[in-house]
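**Q** how does the following fold in three dimensions:
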Amino acid sequence: MQRNASALFTSCVIRRIFLMAEITKHFTFTVRCFFVYDISLYP
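**A** Model prediction:
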């Protein structure tokens, strides 16, 4: 039981880390798009 709970907690943490990585990647991509858009808007 204890080992099962530990494995469940570990998989949850790993999933959360992957989710944060995806959010960070999308956020960086969005910021980069806005940045490029601003540069092209104001040459």
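
**Q** CA only for contacts and neighbour counts going forward, please
**A** Will do.

**Q** buried set for stretch 15-23?
**A** If you call a residue buried by 16 or more other C-alpha atoms under 10 Å, then stretch 15-23 has no buried ones at all.

**Q** can you give me the helices for the protein?
**A** Using DSSP state H, the helices of the chain run over residues 2-41.

**Q** do you know how far residue 17 is from residue 24?
**A** 10 Å (C-alpha to C-alpha, to the nearest Å).

**Q** one more to line up against the first:
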Amino acid sequence: VVRSIVTGTPMWPTFESGHHITQIVDACMESSRLKRWVEIEPS
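**A** Next comes the predicted model:
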């Protein structure tokens, strides 16, 4: 809690970080299905 107050960062994930995690998980699933590397589009 103190670190969050001092740095001004949230203590929990934001919607933005959740979106990035979802992009990574989706890419992992697609990569597994296609049996190849896939690109993750920057947001």
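
**Q** hmm, back to that, list residues touching both of residue 17 and residue 24 of structure 1?
**A** By C-alpha atoms under 8 Å, 6 or more residues apart in numbering, residue 17 of structure 1 and residue 24 have no common neighbours.

**Q** what distance do you get for residue 31 of structure 2 to residue 13 of structure 2?
**A** In terms of C-alpha to C-alpha, residue 31 of structure 2 sits 25 Å off from residue 13 of structure 2.

**Q** translate residue 21 of structure 2 into the numbering of structure 1.
**A** When structure 1 is aligned by TM-score structural alignment, residue 21 of structure 2 is paired with residue 27.

**Q** count of residues packed around that match?
**A** For residue 27 of structure 1, the neighbour count with other C-alpha atoms under 10 Å is 12.

**Q** for residue 12 of structure 1, same thing?
**A** 12.

**Q** and the gap between it and residue 3 of structure 1?
**A** 14 Å.

**Q** one more: residue 31 of structure 1?
**A** According to C-alpha to C-alpha, residue 31 of structure 1 stands 42 Å off from residue 3 of structure 1.
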